[in-house]
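**Student:** sequence plus predicted model, see below.
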Amino acid sequence: MQGLAEFILRGRRQATLVVGLSIAVPMLFWFGAVAMALVLLRRGWSEGFPVLVWASLPAVAWALLGDPTPLMVLLGCSALALLLRQRSEWSLVTMAAAPLGLVFAMVLLATLQCPLQEVAEQIKSALPQMLTELSADVDEAALARLQALMVPLLAGLMGATHAAMTLVCLILARAWQARLFNPGGFRSEFHRLRLAPWMSIALVVLVFVGPQIDSLAMLAPIATVPLLFAGLALVHGVVGIKRLGIGPLVVMYVALIFVWQVLYPLIMFLAFIDSLFDFRSRLQPVSGPGGNDDSNGQG
């Protein structure tokens, strides 16, 4: 992988070739977004813009064929990469994923209206039986309102998924960059990721209040994304401080797949509490972390 990264950063032609081919190949668009973010993180906008223009052509072709995901992830990851290069603040970048997810949701709602409506109708018809099986006590008025909000909630959920995918691509690009130019730098960066109190409070309000207001319902699932990544960073940071090894992280991610209904809210809750009390600073040794954390590697 190091050889491939060096090839990508050798020049515009090489970067355009890798990013463009990755976007053109089905299900490999995410790697194109990672490679594009690597170019922008290392070389900046002036060097990355021509690569982005040419690499966007296959993504536009996919969008015209009915799949806007490659284009959205490519452009979204590029925007977040530029923000990270300029500010070097993961909390700000993570928070920026929320409005980005809203844009994704609105695009998906506009381009996939019919498929979303069909899925919503299927869920609506199955919803009463699902609630009965879960022994959930929901009155008819609440059920009718939930069914009415099904389309925007689905769009918000898809927007949140795309925003999370974009953040993952950026994380991979940053880790790749750090491995080349500043080994260990990304680990230190990610372990320090913590939302400011105002950020977490605003997100929690959107999560809980959003479904109660029709115009904000779409934002509820999107607002969970920054909290999720901040919570994951908290767990990584605590595991690193306590030197617990990779075992707890493997258990967490496996559990997140199989019992996400329980673990997802728990991780969000931990991120919210950590934004108020900063657990890692209380656990950190007095000497603090060492090393150079500037993994921008600009040059």
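**Tutor:** Cool, got the structure.
**Student:** going by C-alpha atoms from here, please, whenever you check contacts or count neighbours.
**Tutor:** Noted.
**Student:** give the contact list for residue 206.
**Tutor:** 216, 219-220, 223 (C-alpha atoms under 8 Å, 6 or more residues apart in numbering).
**Student:** host element of it?
**Tutor:** Per DSSP states H and E: residue 206 is located in helix 197-209.
**Student:** list the buried residues of that helix.
**Tutor:** Of all the residues in helix 197-209, those buried under the rule 16 or more other C-alpha atoms under 10 Å are 197, 199-201, 203-204, 206-207.
**Student:** my read: residue 120 touches residue 151, true?
**Tutor:** Yes. Using C-alpha atoms under 8 Å, residue 120 is in contact with residue 151, at 5.8 Å.
**Student:** before we move on, back to that, what's the first helix or strand after the helix holding residue 206?
**Tutor:** Downstream of helix 197-209, the next assigned helix or strand under DSSP H and E is helix 219-242.
**Student:** this is the other structure I want to compare:
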Amino acid sequence: MRGPLQAMLVTAALALVSLVPILGVVSMLSGAALALVTLRHGARQGITVLLGAGVITGVFMYFVFGAMALGFVFLLLWLPLLLLALVLRSSASWSIVIDAATALGLAGIVVFYLLTGDPVQFWQNVLSQMVELMSAQGGGMEGMETIQNQLPMFSRWLTGMLAGALVMGQILSLMVGRWWQALLYNPGGFRQEFLELRQSRLAAMVLLAILVLSLPDLGGVSDMAGDMMIVMVTVYSIVGLALVHALVDRTGRHVGWLVALYLFLFILPPQAMLLLASAGFADSWVNFRRRLSSLQQKSDDDRNDNQ
């Protein structure tokens, strides 16, 4: 918040730190820094920081690794985040932001299918080359054979998994940036926004349509719909998480319920995400928060009548 140069340096530095394998999660903070600037100061400063941080990372990668283009990969990750931050800044609606992030993820899958023709074959070729390279560098033959046998399964789901991970990363970065903004200028504001996060019935109908297309064997259409379902489940798991936080808050439950939930997410992430996504999907139709408020109001009215 002190100025564009400081924001560029922080954004670029966090991005470069995230290149360390065990510190990849730091990339989320890099995006959050960009999101904070955009949310607070708008598109002009957001674009300035994005381009400046991109140049810094590119120059650093050139002098260290001799490949400037690698540094500008971050621009491809920051640009959608900048757009989502502008959507949130103008709408102040997380539901609209989630819809926009989902649309970007689904559009990315469509474009990838159009560019590659057959994403499964594309990933098989890429992964096969990686396995061969690992084998040439001294990997155990038995282990390499096992990996080689599993390539078709990995290739089938890799497009959707990458798209889902990118969409989740964008949303989480934006949430951290919004949280920082609230800490500085509106304490408690982000918490209230997060607790109210839910999706519309229209979004739920899109999920149903994609699910229907993914079930029959329609070749590339079903494959694409299957990848899209991974993105939808990822997005709705975030919505479901917000729902659980809201219900725990409104019912006064112990924080241990949330601790148990996050442990479940850590130990069995696919199962936990599917369960949360189901809860978020159901909330689009039922609106559990409103029903809970109605029940609490009815209970209070009955108590007052008895008195």
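**Tutor:** Okay, I see it. The shown structure was predicted, so the numbers you read here are calculated from the model rather than taken from an experiment.
**Student:** of the contacts of residue 206 of the first structure, which stay in contact in the second structure?
**Tutor:** Retained in the second structure: 219-220, out of the contacts of residue 206 of the first structure (criterion both residues aligned by TM-score structural alignment, their matches' C-alpha atoms under 8 Å).
**Student:** quick check: the two most widely separated of the contacts of residue 206 of the first structure?
**Tutor:** Spatial extent of the contacts of residue 206 of the first structure (C-alpha to C-alpha) is set by the pair 216 and 223 at 10.7 Å.
**Student:** ok, these two, which is more surrounded?
**Tutor:** For residue 216 of the first structure versus residue 223, neighbours defined as other C-alpha atoms under 10 Å are more numerous around residue 223 (27 against 16).
**Student:** separation between that one and residue 152 of the first structure?
**Tutor:** Taking C-alpha to C-alpha, to the nearest Å as the measure, residue 223 of the first structure falls 14 Å from residue 152 of the first structure.
**Student:** same question for residue 240 of the first structure.
**Tutor:** Separation of residue 240 of the first structure from residue 152 of the first structure (C-alpha to C-alpha): 39 Å.
**Student:** so for these two, which sits in the more crowded spot?
**Tutor:** For the pair residue 240 of the first structure and residue 152, the greater number of neighbours falls to residue 152 (23 against 16), based on other C-alpha under 10 Å.
**Student:** contact partners for the more buried one?
**Tutor:** By C-alpha under 8 Å, 6+ apart, the neighbours of residue 152 of the first structure are 109, 217-218.
**Student:** one more: residue 51 of the second structure?
**Tutor:** Applying C-alpha under 8 Å, 6+ apart, the residues near residue 51 of the second structure are residue 75.
**Student:** what does it align to in the first structure?
**Tutor:** Using TM-score structural alignment, the partner of residue 51 of the second structure in the first structure is residue 53.
**Student:** returning to what we had before: can you pick the most crowded of the contacts of residue 152 of the first structure?
**Tutor:** residue 218 (30 neighbours).
**Student:** which of the helices or strands spans the closest residue to it other than its chain neighbours?
**Tutor:** Nearest residue to residue 218 of the first structure, sequence neighbours excluded (C-alpha to C-alpha, 6 or more residues apart in numbering): residue 156, at 4.5 Å. Assigned by DSSP H and E, residue 156 of the first structure falls within helix 150-181.
**Student:** how near is residue 282 of the first structure to residue 241 of the first structure?
**Tutor:** Between residue 282 of the first structure and residue 241 of the first structure the distance is 11 Å, computed by C-alpha to C-alpha.
**Student:** residue 193 of the second structure reaches residue 175, doesn't it?
**Tutor:** No. With contact defined as C-alpha under 8 Å, residue 193 of the second structure does not count as touching residue 175 (10.0 Å).
**Student:** comparing these two, which residue is more hemmed in?
**Tutor:** Set side by side, residue 193 of the second structure and residue 175 show more neighbours around residue 175, with 20 against 16, by other C-alpha under 10 Å.
**Student:** what's near enough to touch that one?
**Tutor:** Here residue 175 of the second structure is in contact with residue 32 (C-alpha under 8 Å, 6+ apart).
**Student:** can you find the partner of it in the first structure?
**Tutor:** Residue 175 of the second structure maps onto residue 171 in the first structure, by TM-score structural alignment.
**Student:** so where is the helix or strand hosting residue 249 of the first structure in the second structure?
**Tutor:** Using DSSP H and E, residue 249 of the first structure maps to helix 247-258. Per TM-score structural alignment, the counterpart of helix 247-258 of the first structure in the second structure is residues 256-267.
**Student:** now do that stretch: everything it contacts.
**Tutor:** Stretch 256-267 of the second structure is contacted from outside by 244-245, 248, 271-273, using C-alpha under 8 Å, 6+ apart.
**Student:** buried only: go through the residues you listed for me.
**Tutor:** Buried by 16+ other C-alpha under 10 Å: 244-245, 272-273, out of these.
**Student:** what lines up with residue 34 of the first structure in the second structure?
**Tutor:** In the second structure, the residue paired with residue 34 of the first structure is residue 32, using TM-score structural alignment.
**Student:** its match in helix, strand or coil?
**Tutor:** Using DSSP: H, G, I helix; E, B strand; the rest coil, the structure places residue 32 of the second structure in helix.
**Student:** so it makes contact with residue 171?
**Tutor:** No. With contact defined as C-alpha under 8 Å, residue 32 of the second structure does not reach residue 171; the gap is 9.7 Å.
**Student:** compare these two (neighbour count), which wins?
**Tutor:** Per other C-alpha under 10 Å, whichever of residue 32 of the second structure and residue 171 has more neighbours is residue 32, with 28 against 25.
**Student:** which residues touch that one?
**Tutor:** Contacts of residue 32 of the second structure (C-alpha under 8 Å, 6+ apart): 173-178.
**Student:** same thing with residue 165 of the first structure?
**Tutor:** Applying C-alpha under 8 Å, 6+ apart, we find residue 165 of the first structure in contact with residue 73.
**Student:** over to residue 103 of the first structure?
**Tutor:** Residues in contact with residue 103 of the first structure (C-alpha under 8 Å, 6+ apart) are residue 159.
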